[in-house]
Structures are given as structure tokens and as C-alpha cells.
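**Q** Need the 3D shape of this:
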Amino acid sequence: MNEALPLRSRAEATTANLAALLARAEQLAAAVMPGGHGRRRAGHGDDFWQYRAVQPGDTLRMVDWRRSARSDAQFVRQKEWQISQSVFFWVDRARSMQFSSAPDLPQKMDRAQLVSLAIAILLSRGGEQIGLCGENLPPRAGPKQLARFADFLMHLKPEDYAAPQFETIKNNAFCVCVSDFLGDIETVEKTVLKASAKGARGVCLQILDPAEESFPFRGRTVFDSVGGTIQHDTLQAADLSARYLERLAERKARLEHLCHQTGWTFSTHHTNTPAQSAAMWLYKMIEGPR
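**A** Purely as a prediction, here's the structure:
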């Protein structure tokens, strides 16, 4: 009986943390799209969406003559897109994502979980199919899928660094990578190129702690990876600053080139800035035409 108490306490703590994450993600989703019910896009469906002016390439059959008769211009009646899309998330939960340089800053993982879940909530409201790569969670729609998505996000990984996994994506899917991208860059490049070869489009959102961007370290410093597998001791940390910043800039340049090459989009978000800025950027990128 006594042995069961710690297990029960851990289970209760995990449940409480999940509930808190869901509540924060709901608030963030509401900030990104107040009162929204998911994306609305033009496409093949039965529900009226809007009228728009005739554009080059439109045929006479597309013109709504009743609406056009009320003005000097011609209009097309657009219907709302009703085919659900598959959005594959890969959210880095390796140990490097547990880093935070100050007590008042969130861990990179916390920010990645929060932003990803908020976007998943908005997509789910719009009837989109969401899935989580690296887990047994293929894309589906509905509240049960969203609950499983949130639960899987709480499962941490044992390795220090991780790379995207998109082996199970469908052709012409949309991929969302959220990571610090501080692991093996060549693996990231190969994975994204393979996904692009399947017709997938996507975004790479890099999340960094401000200390990782500025390298404020001076004097005697011992650098440890979060998992403790890598350690470097230096007497003059300032001497490493220029080389570190150069390598970070090179890594960002490679990620930007990769996304440009594949038609994906890349952006960097820092944990000392509001989560809403990252969520709004990410939602806008997914919302855009595919």
C-alpha cells in the first residue's frame, strides 16, 4: 500500500499538469482567434462563405448573376472548404528543451508544448485532422484526438537532442516542426527533404532561450547538457562567444536555406517574448494557401 502512494502522487501530479497545460492552451488559442471556430477557406463545399469580385481566369459559369445584377461589377459566389486537412506535428521533447536560463523564464519545452497545443486546438475546432509524429497518433479529428495529443505532449524523451520524424506522413500533408534545432542539423535536413519529396509543405519554428542567442557567459564556466552526457569546462567563457554566435548563425542560415529550398517557412521564437507572437505566426503560416 505504501509503495502505491508515490505512484498515485505522480499520476495526480501528471493529471494536474495536463489540465493546467490545456487551460493555458485554451487561453492562448482564444487570444490568437477570439471567438473563432477554426479556419475558413474557399473551396468545394455546400456552405456559402463570401462573394468576391471576378478575377482573370474565372469562367462565366462561376459568375453569380443575381448578386452581380445589383452593381456594376461581376461577383463569384465562394463556398467554404469542407475537406479536412492532415496536419502532422513534431514537437521536440528531448532534454535540451528543458533548458531555462532564469527562474522567471519558461523552459523551451513548456513554450513548445503550449504553442503547439494552442494551434492544435484551433485546427481541431475547424475540423482539421491533427497527428503527432514520433508517437502512435496518426491524424484524426475530434475532441478525443485533441485529448490524446495533449497527453502525448507531456511524455518527455530521454535523449539530449532530437530530430524531426516524418516517416509516417501522408502525401501532400502539412508538417509543423517545433524544436530548438540544436541537435544534428544534417538529420533535420534529410528529414525535411524526404517530407518535401512527398509533396508536404510545412513550417519550422525554432524556440531558443535568450541566453542561447546572446551567450552572456564570462570567466570560469562549466557547460553541461541537460542530460549530463556532454560537458565542457573553460576558464574564459567570453573567448567562446564569437565562435558560438558564428556557429548559431550558420545553423540558422542552413535552416532558412532548407525551408526556402522546400517551400517551407522558418522562424525563431525566444522564450522571453510572449507565446502569443509565436502562436499567431504559426497559425498564420498554416492558415495560408497550400
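**Q** all contacts plus neighbour counts: C-alpha atoms, from now on.
**A** Fine.
**Q** And the strands in the protein, which stretches?
**A** Per DSSP state E, the chain carries strands over the ranges 48-53, 75-79, 86-91, 129-132, 137-140, 174-179, 201-208, 221-224, 231-234, 265-270.
**Q** Looking at these, which is nearest to residue 249?
**A** Judged by CA to CA, the one of the strands of the chain that comes nearest to residue 249 is strand 265-270, at 11.6 Å.
**Q** Buried residues, the closest one. List them.
**A** For strand 265-270, burial by neighbour count (16 or more other CA atoms under 10 Å) applies to 265-267, 269-270.
**Q** now swap in stretch 73-83 and tell me
**A** Buried residues in stretch 73-83 (16+ other CA under 10 Å): 74-82.
**Q** How about stretch 210-226?
**A** For stretch 210-226, a neighbour-count test (16+ other CA under 10 Å) marks 210, 212, 226 as buried.
**Q** Nearest to residue 34 among those?
**A** For the buried residues of stretch 210-226, the nearest to residue 34 is residue 210 (29.2 Å; CA to CA).
**Q** got a list of what the nearest residue to that closest one once chain neighbours are set aside touches?
**A** Excluding the flanking residues, the one nearest residue 210 by CA to CA, 6 or more residues apart in numbering is residue 270, at 6.0 Å. Going by CA atoms under 8 Å, 6 or more residues apart in numbering, residue 270 touches 207-210.
**Q** what do you get for residue 192?
**A** Going by CA under 8 Å, 6+ apart, residue 192 touches 164, 166, 258, 262.
**Q** Could you give the number of residues near residue 157?
**A** Number of residues near residue 157 (other CA atoms under 10 Å) recorded here: 14.
**Q** Next: the one 10 residues further on.
**A** Residue 167 has 11 neighbouring residues, counting by other CA under 10 Å.
**Q** Next: the one 10 residues further on.
**A** Summarising burial for residue 177: neighbours were counted as other CA under 10 Å, giving 26.
**Q** Repeat that for the one 4 residues further on.
**A** Using other CA under 10 Å, residue 181 has 24 other residues around it.
**Q** Quick check: it touching residue 163?
**A** Yes - at 7.3 Å, residue 181 counts as touching residue 163 under the criterion of CA atoms under 8 Å.
**Q** okay, and the common contacts of those two?
**A** Counting by CA under 8 Å, 6+ apart, the common neighbours of residue 181 and residue 163 are residue 188.
**Q** Please generate a structure for the following sequence too, so the two can be compared:
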Amino acid sequence: MTSATATRRSDLEHRAESASARLPGLLVAARHIAATVALGSHGRRRPGMGESFWQFRPYSSDDAPHAIDWRQSAKSDSVFVREREWISAQTVTLWCDLSASMHFRSHKDWPLKAERAATLSLALAILLIEGGEKIIRLGADGSPVHGASAGRLALTHMAERLAIDLAHPGIGGQPSFSSAMARHGTTILMSDFLLPIADIAQMLTSFAQRSQTLHLVQILDPAEETLPYAGRVRFEGLEDDGEFVIDRVEEARTAYIEKLTTHREALRALCVAHGWSFAVHRTDMPPHLTLVALHRAIGERDR
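**A** A predicted model of the protein is given here:
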């Protein structure tokens, strides 16, 4: 075995160990959040691919008498026929930003932004699959990790891949979503969305072109919203983007918050213009609150 091969093998083993350590906690947290949401709602169970349900329609002269559903007909003055209608499962596409810039937290008791994004994404996948939907997960570059899938195996594969990506974040390049977009689909994107608005608008162009229903969830650490520091502070980038020093942070706080607010309102306006939804989640918030709102927003498309 060459030294290069040994190094690669050691690196793979390290990646596997790191991912394995994260996997149980990720799954437990996601299932707990999903269960909390499910207990607080009636769910949105839909028949999946190949499933069917009974529907009723008024009796016509072309129908055979044995097709009449007398129980349903007895509830009104009309006569109804019962028949089966086949329903295809809807497919929801999920992407969460796990790049190095998302691996930030300002307090040890709060999760990394990337951890919260992964947990929310997996919890949502659990709810969707339990509701009869299929899911597609997009990788860091915006391309599908796998085709549309459902069931426990799909959740296991998704959790394993998320754990690996969390353990080894890459430098965040702008994803290209164009290859993944079907027309009139539903996609959920989770990130801090702190890129310039023009870059974000360009990144989302393919969704608008394909008439996608899009749901954006901006995930931020509380410190990114309030800039709670004082005195001389050195800020270091998480993606090899250097560092800078502010002598009196408290004097920059007002301008910083105003700039963040302006940026967020531009994000919201972008979503409103296309009929998309936009939500903000802070990592010190209970995750199920955001998941309830997101789950409800996705359900609006069925009405």
C-alpha cells in the first residue's frame, strides 16, 4: 500500500467515524421534532404512488344499480356512486446549506446553523414521507443526491448523507439548481442567505423559470441578528475569507442591524414577487415552531 493510498484510506475512515458519531443524535432530534409537530396537527396524509381512495359522485343513467352506495346516498336526497380514484404521490425537493459558513454558533448551548438546517430538513422529510409524499435531496452543488424516494430507507440514506456532510463541510460555492428543477414542483431551501441579493436572485432564477413553489428558510444565530459584542473584536471568516477588526463594535451595532433588516426585507420581497414563502429561524428558537409553519405552508399547495 502506497503512502498516498494509506492517507486516503485514513481520511475515509476518519470521515466515516465522524459521520457515525453524528448520525444517532441527528436522527433522534429530527424524529422528536417531527413527532412534536405531528401531535399538534391532524397531519396531511395523502395517498402515495399506487394508492387509492374512495370518492363519490352523483348516479347517472349510465351507471349500474349495483354501483350505488346506499349508505352515502341515505345522507342526502341524491343518489351516489362509489368508485376508486388513483392518486400519485407528490414530490418535495429539499436542500440545506451545510457549507463552512453555516458552521457557526455564538453560544455553546445553541446548535451550529448547519446542524439546525440538517435537523429541520430531516424532520420535514419524516413528516412528508409519513404523509405519503416522496422526497428528493439536493447536494451542496444543487444537484440531486438521488431520485425521488420514500420510506424508511430513504430517510436512513438522507440521514447518513447529512451526517457525512456535517462532519466535513466544504467551502461554500454558489449552488446551481437548474439541473434539478421539474416544472411546477415544490422545493424547500434552508440557508443563512447572507449572499448579496443580486447573487441570491440569480441563484433562484431556475425556480421562477420552471414555475416552482419555493419555500425559503433563513437560519441565523442570535448574534448575527443582534451583534451583542462590545469593545475591540476580531471577526474571522469561516471560508478562508480573511478577518477584520472593529475597535468599538457597539458603535457599529445600529448600522449593522439596519443593513441586516434591509437585506431581509429584500429577500422577503423577492419571495413575494414570485409567490414564494419566506421564514426566519433563529437557532435559539424551538425548531418545531418553524417546522409547523413550514409544514403548513407546503400544505397550502394541496388546496
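**Q** coming back round to it: can you lay out the buried residues of strand 265-270 of structure 1 as CSV showing distance to residue 23 of structure 1?
**A** Below are the buried residues of strand 265-270 of structure 1 laid out as CSV (distance: CA to CA, whole Å):
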residue, distance to residue 23 of structure 1
265, 28
266, 28
267, 26
269, 22
270, 22
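**Q** So which of those is the closest to residue 235 of structure 1?
**A** Closest to residue 235 of structure 1, out of all of the buried residues of strand 265-270 of structure 1 and judged by CA to CA, is residue 270, at 28.0 Å.
**Q** Find the nearest non-adjacent residue to residue 168 of structure 1, please.
**A** residue 133 (7.4 Å).
**Q** Could you do residue 168 of structure 2 as well?
**A** Using CA to CA, 6+ apart, the closest residue to residue 168 of structure 2 is residue 15 (7.2 Å).
**Q** Tell me how many other residues crowd that neighbour.
**A** Residues lying near residue 15 of structure 2 (other CA under 10 Å) number 17.
**Q** what does residue 142 of structure 2 give?
**A** Neighbours of residue 142 of structure 2 (other CA under 10 Å): 21.
**Q** Show the contacting residues for it.
**A** Contacts of residue 142 of structure 2 (CA under 8 Å, 6+ apart): 95, 175-180.
**Q** Filter those residues down to just the buried residues.
**A** Buried subset of the contacts of residue 142 of structure 2 (neighbour count, 16+ other CA under 10 Å): 95, 176-178, 180.
**Q** how deep is the corresponding residue of structure 1 for residue 153 of structure 2 tucked in, by neighbour count?
**A** By TM-score structural alignment, residue 153 of structure 2 lines up with residue 144 in structure 1. Neighbour count of residue 144 of structure 1, defined by other CA under 10 Å: 10.
**Q** go on, the one 5 residues further on?
**A** Residue 149 of structure 1: 23 surrounding residues under other CA under 10 Å.
**Q** give the contact list for the residue lying closest to it once chain neighbours are set aside.
**A** Counting by CA to CA, 6+ apart, the nearest residue to residue 149 of structure 1 once its immediate chain neighbours are dropped is residue 132, at 6.7 Å. Shown in contact with residue 132 of structure 1 (CA under 8 Å, 6+ apart): 88-91, 138-139, 149.
**Q** Over to residue 214 of structure 1?
**A** By CA under 8 Å, 6+ apart, the residues touching residue 214 of structure 1 are residue 245.
**Q** who's sitting farthest from the centroid in structure 1?
**A** Here structure 1 reaches farthest from its C-alpha mean at residue 69, the gap being 45.4 Å by CA atoms, centre = their mean.
**Q** Against residue 75 of structure 1, how distant is that one?
**A** Plainly put, residue 69 of structure 1 is 9 Å away from residue 75 of structure 1 if you go by CA to CA, to the nearest Å.
**Q** What of residue 2 of structure 1?
**A** 73 Å.
**Q** and if you look at residue 98 of structure 1?
**A** Separation of residue 98 of structure 1 from residue 75 of structure 1 (CA to CA) stands at 53 Å.
**Q** if we can go back for a sec, name the nearest of the buried residues of stretch 210-226 of structure 1 relative to residue 156 of structure 1.
**A** The closest of the buried residues of stretch 210-226 of structure 1, once distances to residue 156 of structure 1 are taken by CA to CA, is residue 226, at 12.8 Å.
**Q** any chance you could map the helices in the stretch 101-250 of structure 2?
**A** For the stretch 101-250 of structure 2, the helices defined by DSSP state H, counting those that start in this stretch cover 113-130, 152-167, 197-203, 205-209, 222-226, 249-274.
**Q** In structure 1, what range does the longest one match?
**A** Going back to what we said before, that points to helix 249-274 of structure 2. Taking TM-score structural alignment, helix 249-274 of structure 2 hits residues 237-262 over in structure 1.
**Q** Run the chain-centre distance for that stretch.
**A** Stretch 237-262 of structure 1 sits 21 Å away from the centroid of its parent chain (CA atoms, centre = their mean, to the nearest Å).
**Q** quick one: buried residues of that stretch?
**A** Using 16+ other CA under 10 Å as the test for burial, stretch 237-262 of structure 1 gives 237-238, 241, 244, 252, 255-259, 262.
**Q** Stretch 108-123 of structure 2 now?
**A** Those would be 110-123, for stretch 108-123 of structure 2 by 16+ other CA under 10 Å.
**Q** Switch these over to TSV; also include distance to residue 205 of structure 2.
**A** Listed next are these as TSV, based on distance: CA to CA, whole Å:
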residue	distance to residue 205 of structure 2
110	33
111	31
112	29
113	25
114	24
115	27
116	26
117	22
118	24
119	27
120	25
121	22
122	26
123	27
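**Q** Between the two ends of stretch 88-103 of structure 1, how far is it?
**A** This stretch, stretch 88-103 of structure 1, spans 32 Å end to end (CA to CA).
**Q** who touches stretch 7-19 of structure 2?
**A** 160, 163-168.
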